[in-house]
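1. Attaching a predicted model along with its sequence, questions to come.
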Amino acid sequence: MSRSGIFVRQLFGDLSYQTFKPSNLPPQPHIVIDDRLDSKMKEAYFLLGKLDGISKLIPNKDLFISMYVRKEALLSSQIEGTQATLDDIFDPHISKHMNLDIEEVLQYLKALHHGDLLLKEIPLSNRFIKQVHHVLLSSTRGHDKEPGEFRRTQNWIAAQGKSLKDAAFIPPSVSDMKEALNQLETYMHHESFMDPLLKISLIHYQFETIHPFFDGNGRMGRLLISFLLKSYGLLEDYTLYMSYYLKKNRNEYYQRLMEVRLNGHYEQWVMFFIDGVIESTKHALNTIDKILDLRDSHLKLLFTLKGKVKQTALLLFDYLQAHPIIDIKQASLSLNKSFNAISSAVETLINMGLLKKVEGHLRYRIFSYEPYLEILRDGTE
């Protein structure tokens, strides 16, 4: 068997095709950590430590994380071709405008939440992966693709509508898949001396290569990165997501994975992955800085107001941190304030440049916290 695996012929004659049987992890010979990779890994750890520290100082940390998670859910789904926007996800009337694209993003959020709770009960394992995948694909596209069950027949990676004969890559046969999954589970738990980031990069590669489900492998693989970062103690919270980087470098992402399969180029894949950790961490830190600066500057503006106007405006401002697109009626009910009081506060925030009327809604008066959304939208359009 070569460093990364071998291609195995299945069937004969015109029906024949070749599946890929991956080698066990860790690679043999071991990953070569040269000076450049070593330097990159040190930078990645420094930035991860900085992100973990700064995230603890954020006011309403859980609220920020919930906003950031929604962006990750959207980006990860967009990589798979989902047509949805951040504004769709924050739409106060989302239930009335629900479609399969939006539902897919919402299921990603549910899967991350379910996995986080599950980590408190069971370790990262094949059982864990199956349970999270079940939530990921329930009630949306792929609900008929055996959610939460490893495939029982052959799958392949190809352009939409293309057959196995035209596949760009054919994952392991079912028997080889089972063997590879068992070995991957052992590797995830093994108390090796291998660097945790290095290990996560290899686990992600191996999972995507095994491709154990009929649908949702890409999204599940990216969720796995988040769970591994937390499980291995690199981050306390879900503040780092790779989808921003992987979406921007989608072609290279797929190319690097194939280079490992075809030529055993693990080192180049690891370098690409570590670069992604560095860029994604910098992006997260930059986002936190921008949001904190925005919050401070807008609070200063609001504190120049007087009396009840100030009180209601501050109440509405807090509400906007969790609901950056609002409907006046819904906001008044949620805040237990009169429609007129919230309407007046909305006008005040419009005049201050915080809120903007969203056009195209005939039945409702919808307003967006545009400066905040502009920060979050980065990379999602």
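-> Here it is on my side, so go on.

2. contacts, neighbours, all on C-alpha from now
-> Will do.

3. Which parts of the stretch 51-200 of the chain are strands?
-> For the stretch 51-200 of the chain, applying DSSP state E, counting those that start in this stretch gives no strands.

4. ranges for the helices of it?
-> All helices of the stretch 51-200 of the chain, identified by DSSP state H, counting those that start in this stretch, fall at 61-79, 86-90, 100-119, 126-137, 174-189, 196-210.

5. How many residues are close by Ser163?
-> By the criterion of other C-alpha atoms under 10 Å, Ser163 has 11 neighbours.

6. Phe214 too?
-> Phe214 has 19 nearby residues by other C-alpha under 10 Å.

7. swap in Lys42?
-> 13.

8. In what element of secondary structure is it found?
-> helix 35-55 (DSSP states H and E).

9. My guess is Met177 contacts Phe207. True?
-> No: Met177 lies out of contact with Phe207 (C-alpha atoms under 8 Å); the separation is 10.1 Å.

10. Could you check which of these two is surrounded by more residues?
-> A direct count of neighbours by other C-alpha under 10 Å for Met177 and Phe207 places Met177 higher, at 23 against 19.

11. Setting aside sequence neighbours, what's the nearest residue to the more buried one?
-> Closest residue to Met177 apart from its sequence neighbours, by C-alpha to C-alpha, 6 or more residues apart in numbering: Ile210 at 6.0 Å.

12. residues contacting that neighbour?
-> 22, 171-172, 177, 180-181 (C-alpha atoms under 8 Å, 6 or more residues apart in numbering).

13. Most widely separated two among those?
-> Longest distance between any two of the contacts of Ile210 is 12.3 Å, between Pro171 and Leu181; criterion C-alpha to C-alpha.

14. let's bring in a second one:
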Amino acid sequence: MEPRQFAGSSTGHVRRIGSGELAYWAFIPNPLPPKLTLDTELVNVLDEATLALGRLDGIGSQLSNPYLLIRPFTRREALLSSRIEGTQAELTDLLLFQLDTESLGERDRDVREVMNLVGATEFALEQIASPGGLPMSLRLLREVHRRLLHGVRGQERTPGEFRRSQNWIGLPGCLLRQAAFIPPPAEELPDLLGNLERYIHQPHEYPLLVRAALVHYQFEAIHPFQDGNGRIGRLLIVLCLLHWKVLRCPLLWLSAYFERHRDQYYDHLLAVSQHGAWREWLMFFLRGVYQESVDALRRVEAIMDLQQKWRDRLLATRQRSAKALKVLENLFVWPAVTIPQVQRLLGVSYRAAKMLVDRLIAAGILTRWQPPQVRPRPRWFVASELLEILAADTVNAPSPGQSENHRAAGGQGEAV
């Protein structure tokens, strides 16, 4: 890390650590909040992001059973957040994991990392929602981190504990002195994390979406864990929005946006540290909130329409029994099933479960799924229409200020 690149920073300072050939420079961010000027353009983008998020939260609060959507949305987020860190897995791999873990083969390690993030995310959401759960706190983040790294790559890096040694950020395999960014030394963490926790809990004049962007930057600049900081930091955004009651149902997730614009995501975070480029980071972040709010709203509407269409199909075929509807509801939790799973779900015989699956196939709800290079047993069935909605990269949400009839410009490396 070159200290001269941070010489003009208003967001922190660099400090020389050690001496001689072993010396290096680390960046220590200032406590939150910074002094910001919210100009007219930024406020306009903020307003559009806030309205889009409000529309999403409104439809989420109307769902009779929001769990039906929360679970598939959290799995999609875990997949994309892990992909930003280089983990290679697809949604179909997660389906395989839940149906038959022995069929994963060489993909097993990556998929287990994603499923660990799923479990850690669901734990955090349960704690935030429960009156008796862990509050929004450093303690909660440590427990989430412990679950994230349990039994997978990084498990030797003190899961559930803040680091006691120096870490750094750079190309894979780079040495400390080759790093692009070196976070503060471990002895600075108690004060920095204490300030971060207080800022999350104390009221402040900045709008809550702006505060979420500040919190995410600060967490990434501190980089308090030896591993897993990016995944925890992106989860922290949603936890803050839930804690502040901006969201009542966790349907907004930003990793899809960050993954599409990965280079810009990292560049904006680094530019805040190097040049105090808060405005550029806030614009980028708020555009992401807008785009992903619109995208999530369209997915929710598509899923609700599909749910009604499936119910109508069952009614038309005179197969709309309570058991069929229960299987239907379970498919919205996760769009893949085996006959033994239906048997356990309903408490019926294998023959009865098979007959019900056959009826759902006849209604065009389930299709037989045989992934390549996996064992042929048990037979797997997927809700292909629902899987397509969940697996789609984007539903072409426009950028703030653009007409809903025009797609947003952008792809990785382009302006957003």
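-> Structure's in. What do you need? Fair warning: this is a prediction, and the values are worked out from it, not measured in the lab.

15. Next, format the contacts of Ile210 of structure 1 as TSV and append distance to His114 of structure 1.
-> Supplementary listing: the contacts of Ile210 of structure 1 in TSV, determined by distance: C-alpha to C-alpha, whole Å:
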residue	distance to His114 of structure 1
Pro22	30
Pro171	28
Pro172	28
Met177	25
Ala180	25
Leu181	22
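
16. and of these, the nearest to Ile122 of structure 1?
-> Sorting the contacts of Ile210 of structure 1 by distance to Ile122 of structure 1 puts Leu181 at the head of the list, at 17.2 Å, by C-alpha to C-alpha.

17. how many other residues sit next to the corresponding residue of structure 2 for Asn60 of structure 1?
-> Correspondence of Asn60 of structure 1 to structure 2, assessed by TM-score structural alignment: Asn65. By other C-alpha under 10 Å, 11 other residues sit near Asn65 of structure 2.

18. same thing with Leu229 of structure 1?
-> 21.

19. need the contact list for the aligned residue in structure 2 for it.
-> When structure 2 is aligned by TM-score structural alignment, the residue opposite Leu229 of structure 1 is Leu241. Counting by C-alpha under 8 Å, 6+ apart, Leu241 of structure 2 touches 208-209, 212, 247.

20. Kindly report the same for Pro159 of structure 2.
-> Counting by C-alpha under 8 Å, 6+ apart, Pro159 of structure 2 makes contact with 142, 145-150.

21. Which one (most neighbours) among those?
-> Among the contacts of Pro159 of structure 2, Leu148 has more neighbours than the rest - 29 neighbours, counting by other C-alpha under 10 Å.

22. Which residue of structure 1 is paired with that residue in the alignment?
-> So, by TM-score structural alignment, Leu148 of structure 2 is matched to Leu136.

23. who touches Val327 of structure 2 in this structure?
-> 342, 345.

24. scratch that, Phe219 of structure 2
-> 196, 229, 233.

25. Just the closest of the residues you listed to Val337 of structure 2, please.
-> Nearest to Val337 of structure 2, judged by C-alpha to C-alpha, of those is Gly233 at 32.6 Å.

26. Just to check, the closest one is in contact with Glu220?
-> Yes: between Gly233 of structure 2 and Glu220 a contact is recorded at 6.5 Å, counting by C-alpha under 8 Å.

27. what sits against Phe285 of structure 2?
-> Here Phe285 of structure 2 is in contact with Ala213 (criterion: C-alpha under 8 Å, 6+ apart).

28. And it, how close does it get to Leu51 of structure 2?
-> To Leu51 of structure 2, Phe285 of structure 2 is 15 Å away according to C-alpha to C-alpha, to the nearest Å.

29. and what of Arg260 of structure 2?
-> Remark: distance between Arg260 of structure 2 and Leu51 of structure 2 (C-alpha to C-alpha) = 23 Å.

30. Those two: which has the busier surroundings?
-> The neighbour comparison of Arg260 of structure 2 against Leu51 (other C-alpha under 10 Å) goes to Arg260, with 19 against 14.

31. The more buried one -> structure 1?
-> Arg260 of structure 2 maps onto Lys248 in structure 1, by TM-score structural alignment.
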